[in-house]
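1. A structural model of the following input is requested.
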Amino acid sequence: MTTLGLIGLGRIGAFHADTLTSLPEISGLVVTDERPDVVAEVAAKYGARPADSVEALLSSGVDGVVVAAATPAHAELALAAVERGLPTFCEKPIASTAAESARVAEIIARSGVPVQVGYQRRFDAAFAAVKEAVDSGAVGALHTVRSTTMDPAPPPMDYIKGSGGIFRDCAVHDFDVIRWVTGQEVVEVYATGSVQGDPLFTEYGDVDTAAIVVRFDGGALGLVSAARYNGRGYDCRLEAHGFDDTVVAGWDQGAPVRNADPRFAAPGDFPAGPPHHFFMDRFTEAFRTELSAFVDVVGGAPIRGATVADAVEVAWIAEAATESLRRGVPVRIEEVRQ
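-> Sure, this is the predicted structure:
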């Protein structure tokens, strides 16, 4: 049985607390956050052991650590756990910038301590089936992959202010999954975007709607669409188009779309709904499978999810997209690496 430490009890951290305490492999959970009242509340709700600081949690005898704090703290917290030799699960991104992510990755690689990064779409059954179809050659030569992420509403503007922008905060999931599905590396990115909602996006140097074209080294093209406003619900889809076949994920009964074809207008026709409300209900089972896989990592198994090296590559793609939006031109990955 395994005892884990959970650092950070905000939206995703509290969600992870619920997931972790439901896993039969977990015998104990130690939790901490900067807010003592939240620590006490979560500990009482889930029967977890509270810790009054990160240091106290790391010294409490846990077997591994889950980092779910705010993005700016990820690098410091992950390295603190790694320095103790504790296998670590870190929510994306591993650090606030690509350059910092690369530096952190070097330290982790030298340590030999396993670190898994939170890209849960890899553990979704439909997304995994798309990956299998591509890998098996069932779709033939892959020429295009499309990934869509649209939130029903933006997160709080205080979060947006420090998120690093839509490419680093939201579209990184798309960047990771298209890189994973294609098995190819990105060589060039062109990104554009607009602000059609809250003007604070402009003030913070961000956009609320973005489109990104990605060129892979194997010749495939990637098309990513990201938006903060989609009132019908949380829209997350993946399409892989090959010479022989097309496979999709996310076109389920909870897809937040209204079919305009009059032949499918009757209630109960596809999609029957209700629409997915947010990423946590869309990917509940994927998060559970992802964290269960991390428990295996704590026990000595290899990482089945995203590695720190994967996270660094995704960070470079996000960096290139950010630069492309600023300059209005395609940006090669090798440019931002330099």
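2. drop to CA atoms for contacts and neighbour counts, all remaining ones
-> Noted.
3. Can you name the next helix or strand after the longest helix along the chain?
-> Of all the segments of type helix in the chain, defined by DSSP state H, the longest one is helix 308-327. If you walk from helix 308-327 toward the C-terminus, the next helix or strand you reach (DSSP states H and E) is strand 331-332.
4. for the next helix or strand after that following strand, packing partners?
-> The helix or strand immediately downstream of strand 331-332 is helix 333-337, counting by DSSP H and E. Under the contact criterion of 3 or more Cα pairs under 8 Å, 6 or more residues apart in numbering; DSSP states H and E, helix 333-337 touches strand 186-194, helix 308-327.
5. For helix 333-337, buried residues please.
-> By 16 or more other Cα atoms under 10 Å, the buried positions in helix 333-337 come out as Ile333, Val336.
6. now stretch 2-10: how far from the chain's centre is it?
-> Here the centre of stretch 2-10 is set off from its chain's centre by 18 Å, with Cα atoms, centre = their mean, to the nearest Å.
7. in it, what counts as buried?
-> Thr2, Thr3, Leu4, Gly5, Leu6, Ile7, Gly8, Leu9.
8. Am I right that the third one is in contact with Ser59?
-> Okay, so that is Leu4. No. Between Leu4 and Ser59 there is no contact under Cα atoms under 8 Å: 11.8 Å.
9. and for comparison, fold this next one:
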Amino acid sequence: MIRMALVGAGFIGSVHAENLTAHPSIEFVGVYDVDEVRSNELAARNHTRAIDPVEVFDRSAVDAVLIASSTDTHAAHLRRAAEAGLATLCEKPIDLDLGDALDVVGTVASGGCPAMVDFNRRFDRDYAELHRAVHAGEIGNVELIQMTTRGPALPPLDYIAVSGGQMRDQTVHFFDLARWITGEDPESVFAAGSVFTDPRMTELGDVDTSVVILRMPSGALVQIDSARRTGYGYDERIEVLGSDGMIEAGRQRVGAVTRYRAGNLVTDGMHPGWFERVAPTYRTALDHFVAAIEDGTSIGPTLPEALKAQAIAEAAASSLRSGELETITYPAFAATS
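-> So this is what the prediction gives:
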């Protein structure tokens, strides 16, 4: 049994707590949160206990840490886990500041402990099959990729204000997927965005609707459209066009029933929110993390891979501001990863 502690008892922490409790290879040691009431309540619901930071990073009692706390604390917890010699599964991002993220990744690497960033879309069943088919050469050389990520409603503005913006918070998952699917690091990015929901988004320096174009070294193009509000549910899909064919991971509906009536068809709609659509991927990502620790196999997405996705997001955010094509500069540490 792998002894795991959880840091963070908010919404996503509660998701991870349920998965930790249910996993047959994990002993859920305990949960820590700065809000003691919240950590006690989450611990009670999952038949474990609330613990303090010293216990979280105690190598004699813990083998691995899952970091699901607020974004501004990820780097500090990662560093402390590395210094304690603990394997770590961390929610994205490593840190909103790319320089600080690079610094802590260096610390983790020097310690040699397994560390993974939970870019959970890689563990979506359909995206995994799409990735397999592309890398097996089933559609020839990749030439054009279309990605869509559209949420049902604008998140609260207090969340938007600390999220890092649409490029770093929402679209970053698809920057990671673009690298993963193509096996290439994009060279340049152009982004354009607008605000259609709340005009206060402009005051925050953010957009709610955007289109991003990435150019790969092979010449392949990736277009990503992102929207914070659809009015019809959560919509996410990927299409890859190759020299010998096309493969698509289509939008997922809540069901597959179609009713045929005079003059119209009525079909099941979309998931109401992002979590309902991607919930299984958190369990699959945890399975991968545990298997890698147990078997000593490769783990991923790695911290350097997460740095690359963040570097793309930084360049895309810069392009939004400048209105210009931006060259993507990758941190030296991540350049060969």
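10. Show me what the longest helix of structure 1 packs onto, helices and strands only.
-> With contacts defined as 3+ Cα pairs under 8 Å, 6+ apart, the packing partners of helix 308-327 of structure 1 are helix 98-111, strand 115-118, helix 166-169, helix 172-182, strand 186-194, strand 331-332, helix 333-337.
11. Can you point out the buried residues in it?
-> 308-325.
12. After superposing, tell me the mean distance of it to structure 2.
-> Its aligned residues in structure 2 lie a mean 0.5 Å from helix 308-327 of structure 1 after superposition (mean Cα distance after the TM-score superposition for structure 1).
13. now that helix, how far from the chain's geometric center?
-> Between the centre of helix 308-327 of structure 1 and the centre of its chain there are 14 Å (Cα atoms, centre = their mean).
14. Over which residues of structure 2 does it lie when aligned?
-> Aligned by TM-score structural alignment, helix 308-327 of structure 1 falls on residues 303-322 of structure 2.
15. residues in contact with Ile312 of structure 2?
-> Contact partners of Ile312 of structure 2, counting by Cα atoms under 8 Å, 6 or more residues apart in numbering, are Val172, Phe175, Pro186, Val189, Ile328.
16. contacting residues for the last one?
-> So the one you mean is Ile328 of structure 2. By Cα under 8 Å, 6+ apart, the contact set of Ile328 of structure 2 is Pro186, Glu187, Ser188, Val189, Ala311, Ile312, Ala315.
17. Tell me which of the residues you listed persist in structure 1.
-> Mapped onto structure 1 and checked by both residues aligned by TM-score structural alignment, their matches' Cα atoms under 8 Å, the contacts of Ile328 of structure 2 keep the contacts Pro186, Glu187, Ser188, Val189, Ala311, Ile312, Ala315.
18. Adding distance to Leu29 of structure 1, write the helices and strands packed on helix 333-337 of structure 1 out as TSV.
-> Formatted as TSV, those follow (distance: least, Cα to Cα, whole Å):
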stretch	distance to Leu29 of structure 1
strand 186-194	39
helix 308-327	24
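19. ok, back up a step: please identify the deepest-packed of the helices and strands packed on helix 308-327 of structure 1.
-> Mean neighbour count (mean count of other Cα atoms under 10 Å) peaks for strand 115-118 among these, with a mean of 27.
20. from the middle of its chain, how far away would that strand be?
-> 10 Å.
21. what helices or strands is it leaning on?
-> strand 88-91, strand 306-307, helix 308-327.
22. will you turn these into CSV that also has distance to Pro275 of structure 1?
-> As requested, those are exported to CSV (distance: least, Cα to Cα, whole Å):
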stretch, distance to Pro275 of structure 1
strand 88-91, 26
strand 306-307, 28
helix 308-327, 29
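23. Out of the ones you listed, which is closest to Val298 of structure 1?
-> strand 88-91 (8.0 Å; Cα to Cα).
24. quick one: that closest one to structure 2 mean distance?
-> Strand 88-91 of structure 1, aligned to structure 2 and superposed, deviates on average by 0.4 Å (mean Cα distance after the TM-score superposition for structure 1).
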